[in-house]
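K.L.:
fold the stuff below for me.
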Amino acid sequence: MASLRLINGHDSCSGRVEVLYNGIWGTVCDDGWDLTDAAAVCREMGCWDVIEAKSAAHFGQGSGPVWISDLQCSDTDSRLRDCKSSGWGRGSCGHEKDAGVICKDNVRLVSSTNPCYGRVEVLRAGQWGTVCDDGWDASDAAVVCKQLGCGTVLEVKSAAYFGMGSGKVWMNNVNCFGNEPTLMSCSYNATPNICGHEKDAGIICGSVKVMLRVEVKC
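P.N.:
Below you'll find the predicted structure:
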């Protein structure tokens, strides 16, 4: 069964599309590659809406087989392997035609100054909300830091350390292993508003220098 990853992007929701088939990672040909196909990748990666479908090895040329071409995904396909295509391993593209995608992140850190520390907020149903600190730990925080391209987790914050948010509390009892591509890929309780905003989760990502600046400011 095929698996999926994005390579050489600025975060876990952008990059060259690569698929694992028969135990070997390969790429996707940009023949017929469009926003509908790219949107299926975004959904499978646990990212938000597609922003751009990239072609002509925009994120660099891959290696190995070009596994699939002439994709014809529908708006309801949630995985790339569910889409119609010319078949696995039957294309004739070179890596100069490797397909890529840019998806919209569905997570952000809210603070006054730095995009790599703050209150964790997620986008669901078109509305930004927060994450409850029940069970919030370094493995959960590490996924957010990686997803946002902010390096490693330095501190895990709870009890609305960065101030209370508004709207729904979209996630609680988040349980990440730390290697998930996005926060929404982790297991969690999706029932909103079990927690109040006084328990909003936060994180500090980046380098030791970033942490020192935050502590001096506070």
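K.L.:
from now on I want contacts and neighbour counts done on CA atoms only, so please keep to that.
P.N.:
OK.
K.L.:
would you map the helices across the chain?
P.N.:
Using DSSP state H, the helices of the chain run over residues 35-44, 138-147, 208-217.
K.L.:
also this sequence, please, to line up against the first:
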Amino acid sequence: DCELIRRVAASRSTAVSIRNIRGHRSTRRGRASTREGTLRLVGGQSRNEGNVEIYHAGKWGSICDDEWDLNEANIVCKSLRYELGALRATVNSEFGRGRKLIWMDNVYCNGNETHLHHCPFDGWRMHDCNADEAAGVVCNNMKIFTSFSDRQNDNSISNEIDEIESKKAKERRNMNENSKTASIKQILKSSLILSDSKLSILTNDKLKLRIAGGRHKLEGRVELYIDKEFGWGVICANGWGIFEAMVVCRQLGLGHAEHAVQSPYFGGQNMSYILNGVKCRGHEASLQECTVHEFGSVTCSRNHHNIAGVICAKELPDLVLDANELESSIYLEDRQMVMLQCAMEENCLSTSAYSINFNDFSWLYETRRLLRFTARTANLGTADFRPFLPKHVWQWHACHRHYHSMEVFAHFDILNSEGKRVAEGHKASFCLEDNSCVDDIKPKYKCANYGDQGISVGCTDTYLHNIDCQWIDITDMPPGMYHLKISVNPEFKIAELNYDNNAVICSFLYNSVSARVWNCTSTRP
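P.N.:
Okay, here's the model as predicted:
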């Protein structure tokens, strides 16, 4: 019996051991032995990187990249026994398109959790994402040595790694030095890892660009032309997002980016991949100014199913926050828990509010300190701002007595001098409507009676300071100097003309009895 117990324990340990799995196949035996909440990485070129998948209810599923940052990435990597945590968090399906089954969205960790599913999130399979928004990580695979003998035993491996890295660095230096005379043909016959160098270094600014395969001239797969012998090629869409699409549409004179596509919808399955890991800021005049991770004979994750494409548009909305309204409306309020029941249902309070002993009747009279303010958002673009979710999936909020058309419309964050969040950033669901309009523009959108929602061009949507959840819970935050950051459309779910005015960041002084905000400037979320 003891031997049997040991075998069962060993098999369970093996089942939850950390390994990188590149595919989605799993045997019946594997499913039976996999524990609830097990994590794995898929699609990466090495064991320490990939999209994150979690095992729940007998199935593997992806995690949406909304709210995904180093806090969540560190918990994933440490769960996978990378003791030094994460080097970076990845978004936009950087390691290939995720699964259709998405288990988690809006995961928000404070860094103290022992497992990812211990963090607050929207609920299993509750999300507003697609396969293009898979969250991933790159873990720090450096070893921590507990003794000198351990380090000696690992010297041979370390020396090999050092030699490989030195060789790669030398190749990159040679490539940069000889880029003007290097043969593109030679490069295209092999894969060159560039460590995120500018594409113009390789192409000498002679790269040709077009889109093809669309139903009209404003959409299609992105194609590149470098050499007659190799013809046109496509881009692997790992990490392809709205900022890269913005640059393509601008370069081709097609207006602005409405969607970034990661699929073979526009064809191109029989074409060669030339680029992988393209990263743009969105301001670049051409794709050559963006960085690229891999160039040449590129192997794309899940080959022929991850082709970069774009859908361009001539007119788009442009949201702008009213910084003056924010500065003039901010104040503190101490409110008892008995008056915060709706707010608790919508997760508008910090984590400590949910750890109260609810068996003690006095919890109703405990107080939370709230930083309250008005958020006024104007649409200064050329098209109406409309929710991307169809009307039939809008969420009814009984406390507010109306539907919320966007799961996350705004983020409220307080940052310290190092840029780290010190109060839990609140993710606000919103009902969007025209509260006031300029000139002769008539309000078009109303929340009441299941009306159409949005913000018309020339109109503003105002969430007053006295509305539930229009606050940040700062109960656990010590007094001091901070920065307050308010963002709208923070996850870039809806395309806009410009994202650089979607947030304001302000100096914020909190001295226990009062709050003051000043020096607000516009920035990107």
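K.L.:
care to give me the TM-score?
P.N.:
The TM-score (TM-score structural alignment, normalised by the length of structure 1) is 0.51; 121 aligned residues with a C-alpha RMSD of 2.2 Å.
K.L.:
re the thing from before, is it possible to export the helices of structure 1 to JSON lines including distance to residue 96 of structure 1?
P.N.:
Formatted as JSON lines, the helices of structure 1 follow (distance: least, C-alpha to C-alpha, whole Å):
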{"stretch": "helix 35-44", "distance to residue 96 of structure 1": "18"}
{"stretch": "helix 138-147", "distance to residue 96 of structure 1": "27"}
{"stretch": "helix 208-217", "distance to residue 96 of structure 1": "39"}
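K.L.:
residue 53 of structure 1 is nearest to which of these?
P.N.:
helix 35-44 (5.4 Å; C-alpha to C-alpha).
K.L.:
average distance between the closest one and structure 2?
P.N.:
Superposed on structure 2, helix 35-44 of structure 1 shows a mean distance to its aligned partners of 0.6 Å (mean C-alpha distance after the TM-score superposition for structure 1).
K.L.:
onto which residues of structure 2 does that helix map?
P.N.:
Matched against structure 2 by TM-score structural alignment, helix 35-44 of structure 1 falls on residues 70-79.
K.L.:
how close does residue 57 of structure 1 get to residue 73 of structure 1?
P.N.:
Noted for residue 57 of structure 1: a distance of 20 Å to residue 73 of structure 1, by C-alpha to C-alpha, to the nearest Å.
K.L.:
actually residue 52 of structure 1, sorry about that
P.N.:
From residue 52 of structure 1 to residue 73 of structure 1 the distance is 15 Å (C-alpha to C-alpha).
K.L.:
what distance do you get for residue 23 of structure 1 to residue 68 of structure 1?
P.N.:
15 Å.
K.L.:
who has more neighbours, the two?
P.N.:
Each of residue 23 of structure 1 and residue 68 has its neighbours counted (other C-alpha atoms under 10 Å); residue 68 has more, 24 against 10.
K.L.:
quick check: the aligned residue for the more buried one in structure 2?
P.N.:
That one, residue 68 of structure 1, aligns with residue 104 by TM-score structural alignment.
K.L.:
show me what contacts its match?
P.N.:
Residue 104 of structure 2 is in contact with 62, 63, 64, 121, 122, 123, 124, 125, 126, 127, counting by C-alpha atoms under 8 Å, 6 or more residues apart in numbering.
K.L.:
so what touches the match of helix 35-44 of structure 1?
P.N.:
39, 83-86, 88-89, 107-111, 113-116, 136-137, 139-140.
K.L.:
burial count for the closest residue to residue 111 of structure 2 other than its chain neighbours?
P.N.:
Closest residue to residue 111 of structure 2 apart from its sequence neighbours, by C-alpha to C-alpha, 6 or more residues apart in numbering: residue 71 at 5.4 Å. Close neighbours of residue 71 of structure 2, defined as other C-alpha under 10 Å, add up to 20.
K.L.:
for residue 3 of structure 2, which three-state class applies?
P.N.:
Following DSSP: H, G, I helix; E, B strand; the rest coil, we place residue 3 of structure 2 in the helix state.
K.L.:
so it versus residue 142 of structure 2, what's the distance?
P.N.:
Distance from residue 3 of structure 2 to residue 142 of structure 2, by C-alpha to C-alpha: 36 Å.
K.L.:
for those two, indicate the residue with more neighbours.
P.N.:
For the pair residue 3 of structure 2 and residue 142, the greater number of neighbours falls to residue 142 (11 against 8), based on other C-alpha under 10 Å.
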